[in-house]
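**Q** show me the folded form of this:
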Amino acid sequence: MVMEALLAHIVVMKYGYQLPLYRQKQMFAAQRITLDRQTMASWMGRAARWLKPLHTLLRDAVMSYLRLFADETPLPVLDPGRGRTKVCQFWAIATDDRPWRGPAPPAVVYMLAE
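**A** Purely as a prediction, here's the structure:
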């Protein structure tokens, strides 16, 4: 249970509060907790795999609504093996029926197209 709480904390701090792993490592070190950044990065990958079914469910729900709003942003992504970055497309697709008094709750799903 403690491990899951630690993982949830690290994920929320990274993605919810935009706190990079190297900064989190520094914060843990200030509390005399040794936590390797590569270990935390590995945990991020594991958390992403665990959350994939939830992402799929959210994506399917958002895409089923009549009114969608989308934003496409070019995003540089590391390209391992080539020693540089490549440009991918990052999509935010949202729905919010409140202004039209519709049934859909506000929701947003994020997708990356390589």
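**Q** only C-alpha atoms from now on, for both contacts and neighbour counts.
**A** Noted.
**Q** in three-state terms, label the residue minimising distance to the centre of the chain for me.
**A** Central residue of the chain (C-alpha atoms, centre = their mean): residue 15, 5.6 Å from the mean position. The local conformation at residue 15, judged by DSSP: H, G, I helix; E, B strand; the rest coil, is helix.
**Q** mind checking how far it is from residue 63?
**A** 23 Å (C-alpha to C-alpha, to the nearest Å).
**Q** just to revisit the earlier point, from residue 37, how far off is the residue nearest to the centre of the chain?
**A** To residue 37, residue 15 is 15 Å away according to C-alpha to C-alpha.
**Q** one more, please, to line up against the first structure:
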Amino acid sequence: IEQLELALEDLQLALAEANDPSPAAEEGPDTEAQAPEPAEPQETKRRRPKVSKDTPRERRTYDPGENCPDCGGDLRVIGEDVSELIDMIAAQLKVIEIARIKKSCRRCEKIVQVPAPSRPIPRSMAGPNLLAYVLVSKFDDHVPLYRQNEIFARMGADIADTTLVDWCGGAMKALAPLIERIEAEIMASDLLHADDTPIRVLDRS
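**A** All right, here's what the predicted structure looks like:
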């Protein structure tokens, strides 16, 4: 079924490219633009994209200025036309530099320093957010580690496949108590559901 869905999606993409559908159905109502006359009734209605109410919003205001461009008279606000655009803020890597200041006591000469913060994987450079990204990409989105290596390379980071493998293993070890708790809850149920749908992967050999 999943393979048929992928084939159907490819056909839909080809049809959309050939038809060049107007994006008017996706945009909100615009008082300035006139609605085009429907040429032919479409078989499928295009659903307007929806985002969560918690999605961050940014307002960009385009003001024509204070004076009329034709006569130079003063302009007054009579309303505004508002439309929405869904945009994507690409993921980016960030290097967090952890600086632990050393101080010495003037009286007893004791060295005082704050302990280093704990890490999900001891002696590893992977932060918790990066590990979550790698695990979700691999096990939920089915993005192989070698492809993640290519994605990180486009971000300007060289993270070897073997390092990603070590990170996954270390993260699974750190999550072992949670995994055991979930397994206990699932096995305690009277009814279990298993999905044995195979996932095709590329054999690099």
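**Q** what residue in structure 2 is paired with the residue nearest to the centre of structure 1?
**A** Matched by TM-score structural alignment, residue 15 of structure 1 corresponds to residue 139 in structure 2.
**Q** distance of its match relative to residue 14 of structure 2?
**A** Look at residue 139 of structure 2 and residue 14 of structure 2: by C-alpha to C-alpha, they are 29 Å apart.
**Q** what about residue 19 of structure 2, distance to residue 10 of structure 2?
**A** Here residue 19 of structure 2 is placed at a distance of 14 Å from residue 10 of structure 2 (C-alpha to C-alpha).
**Q** which one's more surrounded, those two?
**A** Ranked by neighbour count (other C-alpha atoms under 10 Å), residue 19 of structure 2 and residue 10 place residue 10 first, with 12 against 9.
**Q** got a list of what the residue nearest to the centre of structure 1 touches?
**A** For residue 15 of structure 1, no contacting residues are found, by C-alpha atoms under 8 Å, 6 or more residues apart in numbering.
**Q** so what does residue 43 of structure 1 match up with in structure 2?
**A** So, by TM-score structural alignment, residue 43 of structure 1 is matched to residue 167.
**Q** pretty sure its match sits against residue 131.
**A** Yes - counting by C-alpha atoms under 8 Å, residue 131 is a contact partner of residue 167 of structure 2 at 7.1 Å.
**Q** the two: which has the busier surroundings?
**A** Comparing residue 167 of structure 2 with residue 131 by other C-alpha under 10 Å, the one with more neighbours is residue 167, at 21 against 18.
**Q** need the three-state assignment for that one.
**A** The three-state assignment at residue 167 of structure 2 reads helix, by three-state DSSP.
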